[in-house]
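*Asks:* show me the folded form of this:
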Amino acid sequence: MISIGILGTKIGMTQIFNIKGIAIPTTIIQIGPCTITQVKSVERDGYNAIQLGYYEVHSQYLTKAELGHLGKENIKPLRYLSEYKVSSVKTFHLGDLITAKHFQAGQHINISGKTIGKGFTGYQKRHNFSRGPMTHGSKNHRQPGSIGPGTTPGRVFPGKKMAGRSGNTMITIKNLEIIEVDISNSLIAIRGSVPGANGNLLKITTQ
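*Replies:* Next up, the predicted model:
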């Protein structure tokens, strides 16, 4: 096991049956391989951390600054970079790979990702508000109604729950259990669901 994080991609959901025949809802995640693109130490940078690169792409998709950063150590163009703090950097070296072999079944991890975007939604769908009466001459079915006082203070307070963009926010689900690890294909199976649609980028950290 490792005490750092890794980047991965959500493949999809399925179910796995245990030895008792109970179906376990499972998410399959493609993790790594991630390349160590930078090592930061207390002496030089003030803290210990490593930077991981994930998902090799053509150089045209990166900026000159990104290409220069990776080119110093002759590392292939990588689309995503993420930094993780570690207690010590003695065991990490530039160009090393972090793969599925660093994880094991039964381990608990935290997973962060962007939720599925739902576009511009009304206040009922966005905030789970109730609707108005549907009968007896009422014409207030899905309207927001009053949104604030009148003359005093004569404005709407910031943070008022109203219609707007829903979803597409970064959230973290903690304490997810690893059910199985497939080292040959760099796959792990997680009990339960993780944020986002299939193909979504995920940031994984250990407990």
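*Asks:* from here on, contacts and neighbour counts on C-alpha atoms
*Replies:* Fine.
*Asks:* which residues touch residue 199?
*Replies:* 9-11 (C-alpha atoms under 8 Å, 6 or more residues apart in numbering).
*Asks:* check residue 206 too.
*Replies:* So residue 206 contacts 2-5, 108-110 (C-alpha under 8 Å, 6+ apart).
*Asks:* residue 124 and residue 164, how far apart?
*Replies:* 11 Å (C-alpha to C-alpha, to the nearest Å).
*Asks:* and this one, please, so the two structures can be compared:
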Amino acid sequence: MAGIIGKKVGMTNIFNREGHVVPVTVIEAGPCVVLGTKTNEKDGYFSVLLGFGDIKMSKVKKPQLKMFEKLNIPPKKVIKEIRTLNPSSYNIGDKVDVKIFKIGDYVDVSGVSIGKGFQGGIKRWHWRGGESGHGSMFHRAPGSIGASSFPSRVFKGHHLPGHMGNVKRTIQNLEVMAVDEEKNLLIVKGGVPGHKSGILIVRNAKKIPATATIEQKNEDKK
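*Replies:* Below you'll find the model as predicted:
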């Protein structure tokens, strides 16, 4: 399996083998249930449809409820597709858990970043800002954004105040520091997008670093 659905538990730190303190993120990875597969012949690509998290029957939409009734599987809160090159090895109802990862693997973690609302240019784009003295009349305002005669317009992509955060982000090449199979916990080095209890997609690393083992590089090709 190329990936799994998880939930961000929070951050902490652990000691590595060299005795150094390493900041890590704890992810509740699975267990997930296989709800279906897609093939290149029928759908144009290969993927596995996974379900994660329980939900009350009263909160499930009717089309999804019919799907779960046909599959004879309890409704799931989160449904995501995971691309894979070998979906035929999975059957509907199969369980996917954190055992697909091991210590030393490298993973890519995708999630939705924390929303910051409408923010100014200093926080959003790290502008320097104006002088802070009392005589200065320019502190945190944008200032000039384009000349009058030429080009008589604002260039596309110009950094300005606006909505910040609440967008999909992927952090690549996070090392797996520990795996707790009993509690379905995956501990990765560094931070991941989103707030606590946010939904995450954990996949095998797409760009395997040079320090990765040969086994991890072969696993990424599956």
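*Asks:* output the contacts of residue 206 of structure 1 as CSV; include the columns distance to residue 172 of structure 1.
*Replies:* CSV is the format used below for the contacts of residue 206 of structure 1 (distance: C-alpha to C-alpha, whole Å):
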residue, distance to residue 172 of structure 1
2, 19
3, 18
4, 16
5, 13
108, 14
109, 11
110, 7
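*Asks:* select only the buried ones of the residues you listed in PyMOL?
*Replies:* A single PyMOL command selects the buried members of the contacts of residue 206 of structure 1 (16 or more other C-alpha atoms under 10 Å):
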select buried, resi 4+5+108+109+110
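*Asks:* for the contacts of residue 206 of structure 1, which ones persist in structure 2?
*Replies:* Contacts from the contacts of residue 206 of structure 1 that recur in structure 2, judged by both residues aligned by TM-score structural alignment, their matches' C-alpha atoms under 8 Å, are 4-5, 108-110.
*Asks:* which ones among those residues lie within strands?
*Replies:* Assignment to strands by DSSP state E places the following of these there: 5, 108-110.
*Asks:* what is the nearest of the contacts of residue 206 of structure 1 to residue 75 of structure 1?
*Replies:* residue 5 (19.6 Å; C-alpha to C-alpha).
*Asks:* quick one, what contacts the closest one?
*Replies:* 84, 203-206.
*Asks:* how about the residue most central in space within structure 2, secondary structure?
*Replies:* Most central in structure 2 under C-alpha atoms, centre = their mean is residue 110, positioned 1.5 Å from the mean C-alpha point. Classification of residue 110 of structure 2 using DSSP: H, G, I helix; E, B strand; the rest coil returns strand.
*Asks:* and for it, nearest residue in space, chain neighbours not counted?
*Replies:* Excluding its sequence neighbours, the residue lying closest to residue 110 of structure 2 (C-alpha to C-alpha, 6 or more residues apart in numbering) is residue 170, at 4.2 Å.
*Asks:* burial check on the aligned residue in structure 2 for residue 73 of structure 1, number of neighbours?
*Replies:* Counting by TM-score structural alignment, residue 73 of structure 1 corresponds to residue 71 in structure 2. Residue 71 of structure 2 is flanked by 14 other residues according to other C-alpha atoms under 10 Å.
*Asks:* any idea how far residue 71 of structure 2 lies from residue 8 of structure 2?
*Replies:* Taken as C-alpha to C-alpha, the span from residue 71 of structure 2 to residue 8 of structure 2 is 28 Å.
*Asks:* ditto for residue 137 of structure 2
*Replies:* For residue 137 of structure 2, the distance to residue 8 of structure 2 - C-alpha to C-alpha - is 44 Å.
*Asks:* nearest to residue 20 of structure 1 among the contacts of residue 5 of structure 1?
*Replies:* Within the contacts of residue 5 of structure 1, distances to residue 20 of structure 1 taken as C-alpha to C-alpha reach their minimum at residue 206, with 28.2 Å.
*Asks:* can you tell me what that closest one aligns to in structure 2?
*Replies:* Using TM-score structural alignment, residue 206 of structure 1 lines up with residue 204 in structure 2.
*Asks:* got the contact list for the closest residue to its match other than its chain neighbours?
*Replies:* Closest residue in space to residue 204 of structure 2, ignoring its immediate chain neighbours: residue 107 at 4.5 Å, by C-alpha to C-alpha, 6+ apart. Taking C-alpha under 8 Å, 6+ apart, we find residue 107 of structure 2 in contact with 172-176, 202-206.
*Asks:* redo those as JSON lines? Include distance to residue 153 of structure 2.
*Replies:* Formatted as JSON lines, those follow (distance: C-alpha to C-alpha, whole Å):
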{"residue": "172", "distance to residue 153 of structure 2": "37"}
{"residue": "173", "distance to residue 153 of structure 2": "41"}
{"residue": "174", "distance to residue 153 of structure 2": "42"}
{"residue": "175", "distance to residue 153 of structure 2": "46"}
{"residue": "176", "distance to residue 153 of structure 2": "49"}
{"residue": "202", "distance to residue 153 of structure 2": "43"}
{"residue": "203", "distance to residue 153 of structure 2": "43"}
{"residue": "204", "distance to residue 153 of structure 2": "45"}
{"residue": "205", "distance to residue 153 of structure 2": "42"}
{"residue": "206", "distance to residue 153 of structure 2": "40"}
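*Asks:* with that, I have no additional questions.
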